[in-house]
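A.B. asks: Next comes the sequence, and after it the predicted model I'd like to discuss.
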Amino acid sequence: MQMFETYIKNDRHRTLVDKAGRIAAKVEQRVHIAEASAQFPQENINDLRAERYLSLTLPTEYNGEALSLYEFLLMQERLAMGDGATALSIGWHLGIVKELAEDRIWENETFDWFAREVADKQILVNRIASEKATGSPTRGGVPETIAKREGDHYLITGRKTFSTMASVLDYFIVSAYVEDQDTVGSFLIKSDQAGVSIDKTWDTLGMRGTGSDDVVFNQVKVNETMLVELNKQANTKKAKGWLLHIPACYLGIAMAARNDAIDFAKNFQPNSLKTPIAEVPHIQQKIGEIDLKLMQARCFMYQVAQEWDQCSSDQRQELSAELAATKTIATNIANEVVDIAMRIVGGRGLSKAYRFEQYYRDVRAGLHNPPMDDMVIQILAKRAISE
């Protein structure tokens, strides 16, 4: 854990990280359940609620902790060391709440009600925007989910894919083409509303515990006040610091693989050796390579987070390239680290008796979270050329 401790700078950090650590120890025990069911365990939500984890990014006036970006990443990285799927899933909720609180995208009255629901009831929310035909919403496709106006309400019809935590969410923030407005908007929809159903389609290689099933909307009646965002009125800010929860998660998985590999190397002694393999030069070479890679990625991530926290709102927009680069650097290095860890362990790394094969599968998912590597390279190239 010494490497992780590097970025814990004060007593508040210690308290927050300890909270994440307590939850990590509990959710780690249910990884096998999530792997088998491809669902987010309800017990994990119960543990998160018991620690009031779901309101951490709310402002203090709503009894939140007003986490800085730096603190948010510390907690998410530590949680991911217990279970990456839990950390990634909850990271979406916490990041969305943080963005809504800081940028005030919604009407004040709506956000005030929503924030109190999060604080008092520890409700769980996520944006669900991906669709089979459009792919990732970051690519700019217009959703095929349609919102038709009827008097003072809308009827929502469509299907969303990659809906993380679909079965345990309390609310969905659903993107749709709003016909009467001729633009894309987002609706806040309660998960138990009539016409909402979950199609259990999630059967992937990695991150199985996110339970990212399809959500189907069949003529779901939603009051016009729940049209919380319209693209033509949307905040033009593009830099979203909270999305660094993604690299923090995958670095947490890599840290767990690193720790397990070192533990294995210190305790495994084949009968051909007089010492554990941790004393073998080529194993030490691999361990050193792991730490060098993690130092590079984590230093960059926490430096960007610190800059974000210290910047004004306008200055933060100048960090968009650094935010994107952080995700690409961290997820690629996390994959490299897990690969090296498995080379240390050897064939046993493929056994279900260890978690290495799960780390290997889970960390691959980071390459497909936004922004994609090609988009990041284009961002950096265009900035360099414009300068």
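C.D. replies: Right, received. Where do you want to start?
A.B. asks: from here on, contacts and neighbour counts on C-alpha atoms
C.D. replies: Noted.
A.B. asks: Surely residue 83 touches residue 27?
C.D. replies: Yes - using C-alpha atoms under 8 Å, residue 83 makes contact with residue 27 at a distance of 6.4 Å.
A.B. asks: So the two - more neighbours on which side?
C.D. replies: residue 83 (28 against 25; other C-alpha atoms under 10 Å).
A.B. asks: Enumerate every residue touching that one.
C.D. replies: With contact set as C-alpha atoms under 8 Å, 6 or more residues apart in numbering, residue 83 has these partners: 24, 27-28, 31, 253.
A.B. asks: Most neighbours out of the residues you listed, which is it?
C.D. replies: When neighbours are counted by other C-alpha under 10 Å, residue 253 leads those with 32 neighbours.
A.B. asks: Residue 97 versus that one, what's the distance?
C.D. replies: Per C-alpha to C-alpha, to the nearest Å, residue 253 is found 24 Å from residue 97.
A.B. asks: Which member of the contacts of residue 83 is positioned nearest residue 73?
C.D. replies: Proximity of the contacts of residue 83 to residue 73 (C-alpha to C-alpha) peaks at residue 253, which lies at 13.2 Å.
A.B. asks: here comes the other one, which I'd like you to weigh against the first:
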Amino acid sequence: MKELFIKTERQRYWLQKLATIAEPIKAGATEVDEKAHFPFEAHRLLLQLGYPKLTLPMEYGGEGFTVYDMVLIQETLASYDENSSLSLGWTLGAVGEIYERKIWSPAVLKTISQEIMKGAIINRAASEVATGSPTRGGRPQTNAVSVKKGWRLNGRKIFTTAAPVLDYFLTSAWIEEKQQVGFFLIPKSTEGLSVEENWDMAAMRGTSSHDIVLQNAIVPAEYLVELVDQTNAKKVSGWLLHIPATYLGIAQAARDYAVDFAKHYQPNSLQVPISTLPNVHQLIGNMELKLQQARFVLYGAAEAYDDPARRPLLVNEIAVAKHTVTNLAIQTVDQAMRIVGAKSLQLTCPLQRHYRNVRAGLHNPPMDDMTIQKLAQSAIDS
């Protein structure tokens, strides 16, 4: 089925490159989950492949991936290890969005592009305990004050994915003197920046989404790279589709395990494997249906975003894709576990990991309730 969505030889080339490191990534996924540590080996292999530069435009030396390209490779990586996919997906999405919008100064864009070409990892640090997800509009408690050397920042960020390997933290803060929220580019070597390793979750345990603590951290004036206003705050970004791509990859991995199990498991009460049973046929068929529905929605949204003529028409479609794909992925994993039965809950079975991890998608932006509310409002306003 996925073959249907490969449109170019370049996409096939990169999928084949990714396949060359599939086995070691898959082999490490269980330990990453069990020990709740970052997938350092997968990260190393992906850096060797040039993963961080995939969504950097060609004019800056990158591979110039479109959103569609990104979704394709992210779904595949997630079928190997979802922690690796979500962790580096945030970098792909951030880089794609930054260089698409080009609201940073040309000098900073050039400097950071050179760092990305060397393998630098960047992610946004925007969530806080008091505000929850930044997509809900809460004002950051982290604050920035202008000083002679630039800006002084104080505060704490939560859910900073891939914290152990980030080279740059794109951090939101309230700027009292501007009465605006700004994003500051903070290098990991900045004095006053520290990582508090407190990520303790049942799902996506290997993303190491620790807290970031800022205590009188000073950054240069030019590293205030974005000011948030109503125009750019509400702008649709297709680069967020790396999120549902990861959860679709989890669903595919669960489906593959369950189908293989059904084809080979034969209890002594049967003369044939359970894949021949009508009820198992029904479950497998339901998984296939959900995966096909999810793919057409996800890749359709990505294709629309990449089309300059169609992109301005997008309003809620990116959020709809995330909502649809994430929920269908959860349902697919559930169907897979019904096929495998109680064994799916054994800690040695990857399905219990997929079950925990796929549900994390409900808590990645945009959340389901916000998507539904916006759809309702759009209908009322039309």
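C.D. replies: Right, received. Where do you want to start? Computed from a predicted model, the values in this text were never measured in an experiment.
A.B. asks: As a check, name the ranges of all helices in structure 2.
C.D. replies: 9-19, 22-35, 40-49, 67-80, 82-101, 106-117, 230-233, 242-264, 278-306, 317-340, 350-358, 368-381 (DSSP state H).
A.B. asks: and residue 344 of structure 1, what is it in contact with?
C.D. replies: 261, 265, 283, 286.
A.B. asks: between those residues, which is closest to residue 88 of structure 1?
C.D. replies: Taking C-alpha to C-alpha as the measure, residue 88 of structure 1 lies nearest residue 261 of the contacts of residue 344 of structure 1, at 22.6 Å.
A.B. asks: For the closest one, what is the corresponding residue in structure 2?
C.D. replies: Matched to structure 2 by TM-score structural alignment, residue 261 of structure 1 sits across from residue 258.
A.B. asks: show me what contacts that match?
C.D. replies: Counting by C-alpha under 8 Å, 6+ apart, residue 258 of structure 2 makes contact with 336-337, 339-340.
A.B. asks: burial count for residue 98 of structure 1?
C.D. replies: Look at residue 98 of structure 1: counted by other C-alpha under 10 Å, it has 24 neighbours.
A.B. asks: what does it align to in structure 2?
C.D. replies: With TM-score structural alignment as the criterion, residue 98 of structure 1 matches residue 96.
A.B. asks: Same check on residue 298 of structure 1?
C.D. replies: Counting by TM-score structural alignment, residue 298 of structure 1 corresponds to residue 295 in structure 2.
A.B. asks: For residue 137 of structure 2, see how far away residue 93 of structure 2 is.
C.D. replies: As judged by C-alpha to C-alpha, residue 93 of structure 2 and residue 137 of structure 2 stand 20 Å apart.
A.B. asks: When the two are compared, which one has more neighbours?
C.D. replies: When residue 93 of structure 2 and residue 137 are compared on other C-alpha under 10 Å, the one with more neighbours turns out to be residue 93, at 24 against 10.
A.B. asks: Identify the residue spatially nearest to the more buried one, adjacent ones excluded.
C.D. replies: Excluding its sequence neighbours, the residue lying closest to residue 93 of structure 2 (C-alpha to C-alpha, 6 or more residues apart in numbering) is residue 239, at 4.8 Å.
A.B. asks: quick one, what contacts the one you found?
C.D. replies: For residue 239 of structure 2, the contact set (C-alpha under 8 Å, 6+ apart) comprises 67, 92-94, 96-97.
A.B. asks: measure it to residue 119 of structure 2 for me?
C.D. replies: Using C-alpha to C-alpha, residue 239 of structure 2 is found at 20 Å from residue 119 of structure 2.
A.B. asks: Next up, the contacts around the equivalent of residue 180 of structure 2 over in structure 1.
C.D. replies: Aligned by TM-score structural alignment, residue 180 of structure 2 pairs with residue 183 of structure 1. When contacts are counted by C-alpha under 8 Å, 6+ apart, residue 183 of structure 1 touches 177, 230-232.
A.B. asks: and what of residue 69 of structure 1?
C.D. replies: Residue 69 of structure 1 neighbours (C-alpha under 8 Å, 6+ apart): 241-242, 305-306, 308-309.
A.B. asks: Buried subset of the residues you listed as a ChimeraX selection?
C.D. replies: In ChimeraX, this line selects whichever of the contacts of residue 69 of structure 1 come out buried by 16 or more other C-alpha atoms under 10 Å:
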select :241,242,305,308,309
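A.B. asks: now, among the contacts of residue 69 of structure 1, which is nearest to residue 129 of structure 1?
C.D. replies: Of all the contacts of residue 69 of structure 1, residue 129 of structure 1 sits closest to residue 242, with 17.4 Å by C-alpha to C-alpha.
A.B. asks: Could you find the counterpart of residue 33 of structure 2 in structure 1?
C.D. replies: Aligned counterpart of residue 33 of structure 2 in structure 1: residue 35 (TM-score structural alignment).
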